[in-house]
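> Need coordinates for the following:
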Amino acid sequence: RLKTVLNNTPKSLAPVGDKTFLYFLLKRWTSDNYNSITFLLHYEADQIKKYVNGLKKEAWLNGVDINYIEESTPLGTGGSIANAIKELKINDPFIVTNSDTWLFESFKGIEESHSNCIGLTKVDDATRFGSVGVQDGLITSFHEKSETALNKEKILINAGVYFLHPSAFFNNSKINFSIEKEVFPRLAFSKDLKPYFLNGSIIDIGIPEDYKRFCILYNQGNLQI
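Below you'll find the predicted structure:
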C-alpha cells in the first residue's frame, strides 16, 4: 500500500510534482462550482488542515466555504458522515467523495438524480474491486472481491462518490460503522439506491502503481481538470 512510500503523510497529501493530490481534487471540485467543502478527518488531521488553510490565499478558492470535522477516534466511513450530519445540522442532500481517488469524469450532475445514489464505473481488473449489481434502474447487490475475481468481463464498481439524503443514516444507532456494509445494503434492500454511471475510469492512489500512474499523467501534461 501507499503508506510504505509516504510514511506518515496522508494519502491525499501525496506529492505530485510540486503540488499534492489534494490540490488537484480541490481544483476539480471548485471548477465544478462546489463552493462548500467539509473535510472529515482523523489520521494526521493537522497536516491536512495546515495544507488546505495555506491554499486559501489562492484566487480560485475565493468564496469557497471550507470546514473541518476532526474525529478523536475513527468513526468508520458511515459513522463519520452520520457525525457530520449531526454536527453541521444537515437537512438537505449532500455529496460525499473520497480524497484518495481520482475520477477521470467529473461527477457534476450526480445530484440531479434527487435520490440516494452511488457513482459507478466499469473496470477490466476484477481482482482489485468488489462489484455492484444493477437491475431496472436500481442498485440491487454488492459482491466482494473474491466473488468477482474470476469474472473476465468488465464489472461495475463503486467509484467512491455518493449523493445521499440525511435520512439514509437515521436508522443506525451505532457510532462507528461502515457505509459500505451497513448503509448501502439496507438502502438497496428497500429499493432506495440508484446508480449514477460514470464513463471514465478511476485511479486509487492507495495503490503505489496507481499513484505513479497519476504522477506520470501530470508530468506528461495529460491530467485534465
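> drop to CA atoms for contacts and neighbour counts, all remaining ones
Noted.
> Which strand in this protein has the most residues?
If you go by DSSP state E, the chain has its longest strand at strand 155-164.
> which of the residues in it are buried?
Residues 155-164 are the ones in strand 155-164 that count as buried (16 or more other CA atoms under 10 Å).
> Same check on stretch 179-198?
For stretch 179-198, by 16+ other CA under 10 Å, it's 179, 183-188, 192-198.
> before we move on, what about stretch 202-218?
For stretch 202-218, a neighbour-count test (16+ other CA under 10 Å) marks 202-206, 208, 210-211, 214-215 as buried.
> out of these, who's nearest Ala45?
Gly206 (17.5 Å; CA to CA).
> Quickly note the distance from the closest one to Leu6.
10 Å (CA to CA, to the nearest Å).
> Tyr23 sits in which helix or strand?
helix 21-31 (DSSP states H and E).
> Count the residues that sit near the residue nearest to Lys191 when sequence neighbours are not counted.
Once flanking residues are discounted, Lys191 sits nearest to Leu138: 6.7 Å by CA to CA, 6 or more residues apart in numbering. Using other CA atoms under 10 Å, Leu138 has 16 neighbouring residues.
> ok, now which ones touch Leu138?
For Leu138, the contacting residues are 188, 191-195, by CA atoms under 8 Å, 6 or more residues apart in numbering.
> Let me see the ranges of the helices in this structure.
Here the chain has its helices, by DSSP state H, at 3-6, 21-31, 45-55, 76-88, 145-148, 184-189, 208-219.
> mind checking which of the ones you listed is nearest His114?
Of all the helices of the chain, helix 184-189 sits nearest to His114, with 14.6 Å by CA to CA.
> Please generate a structure for the following sequence too, so the two can be compared:
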Amino acid sequence: MSGLHAVILAGGKGVRLRPYTSRLPKPLVPIGDQFSILEIVLAQLAQQGFSSVTLAIGYLGHLIRAFVNDGSRWNMSVDYVTEDTPLGTMGPVRTMLDRLPEHFLVMNGDVLTDIDFADVLRHHRAQNAPLTVATYAREVVIDFGVLSTVDRRVVHFVEKPTINYRVSMGVYGLSRRTLEPYTLGMPFGFDDLVLDLLARSEPPGEYPFDGYWLDIGRPDDYDRANAEFDSVKGTLLKGA
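Predicted coordinates for the structure are as follows:
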C-alpha cells in the first residue's frame, strides 16, 4: 500500500490537561525535551508510508498551522479543515469526505503509541468492515468487596475483583461509504457511529494491539509519557 492518507483530529480544547493547554493546543504539548505529540505522530505516519494528512483543527489551530505548515518537513502533503463549532469525533470527518480516498486512517491528535498505523488501514481494507477500531486491554482493580443484592439480600459477593476490558485507542480505519449517509455539519461522535452500526447489524471490526499506548488526555498520563519517553523514544521514532 502506498499513498496512504490519515485524518488527525486536533481541534479539542484539552480541558482535562490544563494548565498545559492554556496556551498550547494539546497536540503541540511537548513530550520529552525535543518533540511535541503531533511531531511524533507525523514522523511515524511518514515512516509508515502515509503521503498525505488532513488536520482537523479548532482551538488554537493557527499554532498548529504555523508548526506543521504544508507538511514538507515530513515529506508529506498536509491540508486543514477548521471546526467553527465542536462536531465530535466523526462530525469533522464527514465534512471533508470529498477530499478523502475511499479508505483512510482517523486518529486522535493526542495518542502516543508504537502501533503500525499502515497495518491498521491494511487490516481495515482486508476485512471490508464499515469501521475498524484499534483496541487495547485495560485492567481495573476494585479496592472493595463488590456485592450484588436483590430485595435487600446479598445474592453474590466478590472480594476486590479485577475487571478486564478492551478500550478504543483513538485510532480507526474508516471508509467513505460508511459516513456518507450521515447529515453534514451535525455533531457526530465515535459513540454515535458505533451504536448506529450495531443497531443496523453492521458491526465494526477490531484491530487488537498490545504494544505501547498512552492517551495523553490527563495530567497523570502526560507525566507518565514524559517519564517514560527516553526509554521508548527509539521504539516510537524508528530512524527519526
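> thinking again about what came up before, next, format the buried residues of stretch 202-218 of the first structure as CSV and append distance to Asp92 of the first structure.
Output for these, formatted as CSV (distance: CA to CA, whole Å):
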residue, distance to Asp92 of the first structure
Ile202, 28
Ile203, 29
Asp204, 29
Ile205, 31
Gly206, 31
Pro208, 37
Asp210, 34
Tyr211, 34
Phe214, 34
Cys215, 36
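> Between these, which sits nearest Ile225 of the first structure?
Phe214 (12.7 Å).
> ok, back up a step: identify the residue range in the second structure corresponding to the helix holding Tyr23 of the first structure.
The aligned range for helix 21-31 of the first structure in the second structure is 37-47, by TM-score structural alignment.
> With adjacent residues omitted, what lies nearest to Phe142 of the first structure?
Here the residue nearest Phe142 of the first structure, using CA to CA, 6+ apart, is Val132, at 4.7 Å.
> was I right about that neighbour contacting His143?
Yes. With contact defined as CA atoms under 8 Å, Val132 of the first structure reaches His143; the gap is 6.3 Å.
> Between those two, tell me which one has more neighbours.
Taking other CA under 10 Å, Val132 of the first structure and His143 do not tie; Val132 has more neighbours (21 against 13).
> Contacts only, for that one.
Val132 of the first structure sits next to 139-143, 155-158 when contact means CA under 8 Å, 6+ apart.
> and the residues you listed as a markdown table, adding distance to Leu13 of the first structure?
Formatted as a markdown table, these follow (distance: CA to CA, whole Å):
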| residue | distance to Leu13 of the first structure |
| --- | --- |
| Ile139 | 33 |
| Thr140 | 35 |
| Ser141 | 33 |
| Phe142 | 30 |
| His143 | 31 |
| Ile155 | 30 |
| Leu156 | 28 |
| Ile157 | 25 |
| Asn158 | 23 |
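> Please identify which two of those residues are farthest apart in space.
Thr140 and Ile155 (14.4 Å).
> just to revisit the earlier point, which two of the buried residues of stretch 179-198 of the first structure have the greatest separation?
The farthest-apart pair in these, when distances are taken by CA to CA, is Arg186 and Leu198, at 23.2 Å.
> Between the buried residues of strand 155-164 of the first structure, which sits nearest Ser31 of the first structure?
For the buried residues of strand 155-164 of the first structure, the residue nearest Ser31 of the first structure by CA to CA is Val161; the value is 16.8 Å.
> which position in the second structure aligns with the closest one?
In the second structure, Val161 of the first structure lands on Val171 (TM-score structural alignment).
> what's the spacing between that match and Leu4 of the second structure?
Distance, Val171 of the second structure to Leu4 of the second structure, using CA to CA: 15 Å.
> ok so, going back, counting contacts, what elements does the longest strand of the first structure pack onto?
In this structure, strand 155-164 of the first structure makes packing contacts with strand 94-97, strand 117-123, strand 131-135, judged by 3 or more CA pairs under 8 Å, 6 or more residues apart in numbering; DSSP states H and E.
> tell me, the second one lands on which residues of the second structure?
Aligned by TM-score structural alignment, strand 117-123 of the first structure falls on residues 132-138 of the second structure.
> post-alignment, that stretch versus the first structure, mean distance?
Compared with the first structure after fitting, stretch 132-138 of the second structure deviates on average by 0.9 Å (mean CA distance after the TM-score superposition for the first structure).
> Name the residues of that stretch that are buried.
132-136.
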